[in-house]
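*Asks:* From the sequence below, what's the structure:
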Amino acid sequence: MNALVKKWPPEPPGGPTELSVVIPMYNEHEVIPAMYERITTVLARLNAPYELVLVDDGSRDGTPNVIKALAEKDKAITAVFLSRNFGKEAALTAGLAHAAGAAVVIMDADLQDPPELIPQMMQEWKKGADVVCMRRRSRRGESWFKRRSAHHFYRLLNAISDVEIPPDTGDFRLLSRKAVYALQQLNERNRYMKGLFAWIGLPTAIIEYDRLPRVAGVTKWDYLSLFNLAFQGITSFSVAPLRVATAGGVITAFLGLLFALWIVAKALVLGDPVQGYPSLIAMITILGGVQLLSIGLVGEYVGKTYSETKQRPVYIVRDVMRHGRAAGENAGRVDGIAEQESYHAAA
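*Replies:* Predicted coordinates:
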């Protein structure tokens, strides 16, 4: 463990590397050449030491080979290869753990987030902001349903969460070294990074921009994946669903009591016999649905607790390349939360 503490990050934070750009990737081989060309062109104009941290999240196409070829050619690239697909939140965590810059920019590989905005983000950082959020003013190339659902989701999440998450912001942002260290203190395994970015509560600046269509390839986020991510965010930062289930149970029980009293009064006053096989089946079905929904919500939170108690690492690294070559025998053993905790303790 001491060897890992000495190796990561390999350079003193805030030392020779002023800027790290972390880019998680999954099956993005089509867009990597264009992405690399545009980002390096922008970074070269900064006249500051930088690195690109390219994280392969267990891609099944040619992405690892393209990243490896770039890392062999460009010594400013740190290539991190995860052992399998752990998901974007884990890939972001891995990238932040391997970034050595005094400032760290997170962005996607598809160039929907223009790298030309990085100098403006750096200016806000130099003015004192520890977090620079990029708020989407428009989202070209996306369907009306996706735009509207994202718009309403952020507002719903803010309404039920104790943490205010800047609306219409994605993962495209800048973090100071202080913000990165703060994130590394959060040990949870079920990670919703947009919420964690907001939770640390450091001075934040917001820049609005217009999001562009993908340069190449296709999105890896279908509607089911987006729904799962949204549900992960809600259950990670709010217990409101449990309270809604409780309120639903109370209201349903109260309505059921009123219905029962109405049936008794009708039978005693009007002399009508108790009827309604269809209404009985309808009530049983409704109550059964409410019960199953409530049990499912409780099960979601219990499942998260179960996952956290197992203390599995957020990710496992298969290999790391730095300065054009493999980073050494310890690289494959850098594995998420355990590594972050050890480095933070040493720092």
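
*Asks:* alpha carbons only for contacts and neighbour counts from here, please
*Replies:* OK.

*Asks:* ranges for the helices of the stretch 151-300 of the chain?
*Replies:* 177-184, 193-199, 223-237, 240-265, 277-309 (DSSP state H, counting those that start in this stretch).

*Asks:* Second chain to compare with the first, below:
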Amino acid sequence: MIDCSLVVPIYRNEENIPDLLEALAGLAARVPGFEAVLVVDASPDNAEALLRAALPNLGYPAQLLSLSRNFGAFAAIREGLAHARGRFFAVMAADLQEPPELAEQFFTTLRSDEADLCLGVRRSRQDPGLSRFLSRTYWRLYKRFVIRDVPAGGVDIFGCNAAVRTALLSLDERSGSLIGQLFWVGFRRKEVPYDRRARTKGTSAWVFAKRLRYFVDSVFAFSDLPIHLLTVMGGAGAALSAVVAAVVLLAWLFQDIPVEGYVPIMLAVLFFGFVTLLALGIIGIYVWRISENVRGRPNAIVARREIVG
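*Replies:* Now for the predicted structure:
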């Protein structure tokens, strides 16, 4: 009977496949009722071919989901959770920078009903200095402006029971934040500390541009910060306008403007033109996100599904 499903999103991880399969075999030997759900997010390398060849000989239940195109890691995770057949679920990265034993701890905690949601929290990370700095900055901003309950080191891996999975999958949002959704749904949480390993093979696809896009998605999905900033700028613009108006009026009374109206008009046009463009951009982002959700397109499309066990 399948009891514990481990979801592994895979993108540009061809070099890690042998080590990943070895780690999954170890978990399957230690975790009763284990199932692996491997979600290939239209990886451009040979990862899918390697997994398909290995699938019949794994020796434990597994699924291979191939998405029709690259939808992103979080869409792949959601699709894996939707197709998983267990009662308890965990997510693990294919690059093995998070120790596989962490998923085993999640399953133990969930089975004992100590928590509904387990979060892997980094104590340390063996990454290059620039990567550590960018990661710390990213999660500090995330904690400050998006979800205050997020651990300082961030969350990359988690486990949950069926109730949390059902709640997550019921949030049918596009361009959202899976981490934000985990905290939004609530439930009993338990943080499990771990030390992040150095990446030994391949390069991470989680580049700065993707981090920035995900941060923007998180802000607009779980924070009213942009609206507050716009309101503050509007108030500051109104105050500045009043000051400029007073200065212009005094200068006019004392006949101290050689070219009447030129300077204040230019300042006003530039400042309020900037504020207007900023406001239209923020409103446009919200309207686009509303449009995305109204269209009702799926977060991901599974092109092929193969099951063993």
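
*Asks:* Just send the helices of the stretch 151-300 of structure 1 back as a markdown table, with distance to residue 76 of structure 1 too.
*Replies:* A markdown table is the format used below for those (distance: least, Cα to Cα, whole Å):
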| stretch | distance to residue 76 of structure 1 |
| --- | --- |
| helix 177-184 | 19 |
| helix 193-199 | 26 |
| helix 223-237 | 32 |
| helix 240-265 | 45 |
| helix 277-309 | 36 |
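
*Asks:* Could you single out the most deeply buried of the ones you listed?
*Replies:* helix 177-184 (a mean of 20; mean count of other Cα atoms under 10 Å).

*Asks:* what's that helix aligned against in structure 2?
*Replies:* Per the alignment by TM-score structural alignment, helix 177-184 of structure 1 matches residues 162-169 in structure 2.

*Asks:* Would you agree residue 214 of structure 2 is in contact with residue 174?
*Replies:* No: applying Cα atoms under 8 Å, one finds residue 214 of structure 2 not in contact with residue 174, separated by 11.9 Å.

*Asks:* which residues do the two both contact?
*Replies:* Shared contacts of residue 214 of structure 2 and residue 174 (Cα atoms under 8 Å, 6 or more residues apart in numbering): none.

*Asks:* Residue 100 of structure 2 pairs with which position in structure 1?
*Replies:* Using TM-score structural alignment, residue 100 of structure 2 sits opposite residue 115 in structure 1.

*Asks:* wait, residue 240 of structure 2
*Replies:* That one, residue 240 of structure 2, aligns with residue 255 by TM-score structural alignment.

*Asks:* got a list of what the residue mapped onto residue 214 of structure 1 from structure 2 touches?
*Replies:* Aligned counterpart of residue 214 of structure 1 in structure 2: residue 199 (TM-score structural alignment). Residues in contact with residue 199 of structure 2 (Cα under 8 Å, 6+ apart) are 95, 96, 97, 127.

*Asks:* what about structure 1, which of the residues you listed hold up?
*Replies:* Retained in structure 1 (both residues aligned by TM-score structural alignment, their matches' Cα atoms under 8 Å) from the contacts of residue 199 of structure 2: 95, 96, 97, 127.

*Asks:* Which of those fall in helices?
*Replies:* Judged by DSSP state H, those include no members of helices.

*Asks:* which of those residues are buried?
*Replies:* Among those, those classed as buried by 16 or more other Cα atoms under 10 Å are 95, 96, 97.

*Asks:* Do I have it right that the second one meets residue 21?
*Replies:* No: with the criterion set as Cα under 8 Å, residue 96 of structure 2 and residue 21 do not qualify as a contacting pair; they are 10.6 Å apart.

*Asks:* Distance check, the most centrally placed residue in structure 1 against residue 38 of structure 1.
*Replies:* Centroid-nearest residue in structure 1, with Cα atoms, centre = their mean: residue 193, separated by 3.6 Å. For residue 193 of structure 1, the distance to residue 38 of structure 1 (Cα to Cα, to the nearest Å) stands at 26 Å.

*Asks:* ditto for residue 279 of structure 1
*Replies:* With Cα to Cα as the criterion, residue 279 of structure 1 and residue 38 of structure 1 are 65 Å apart.

*Asks:* what's the nearest residue to residue 188 of structure 1 if we skip its chain neighbours?
*Replies:* Leaving aside its sequence neighbours, residue 188 of structure 1 sits nearest to residue 308 (Cα to Cα, 6 or more residues apart in numbering; 6.7 Å).

*Asks:* Translate the one you found into the numbering of structure 2.
*Replies:* That one, residue 308 of structure 1, aligns with residue 293 by TM-score structural alignment.

*Asks:* Which residues are in contact with that match?
*Replies:* 172, 173, 174.

*Asks:* which of those does structure 1 keep?
*Replies:* Checked against structure 1 (both residues aligned by TM-score structural alignment, their matches' Cα under 8 Å), the contacts of residue 293 of structure 2 that hold up are 173, 174.

*Asks:* Need the contacts of residue 293 of structure 2 in TSV (columns: distance to residue 77 of structure 2 and neighbour count).
*Replies:* Shown next, in TSV, are these (distance: Cα to Cα, whole Å; neighbours: other Cα atoms under 10 Å):
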residue	distance to residue 77 of structure 2	neighbour count
172	14	12
173	14	21
174	14	20
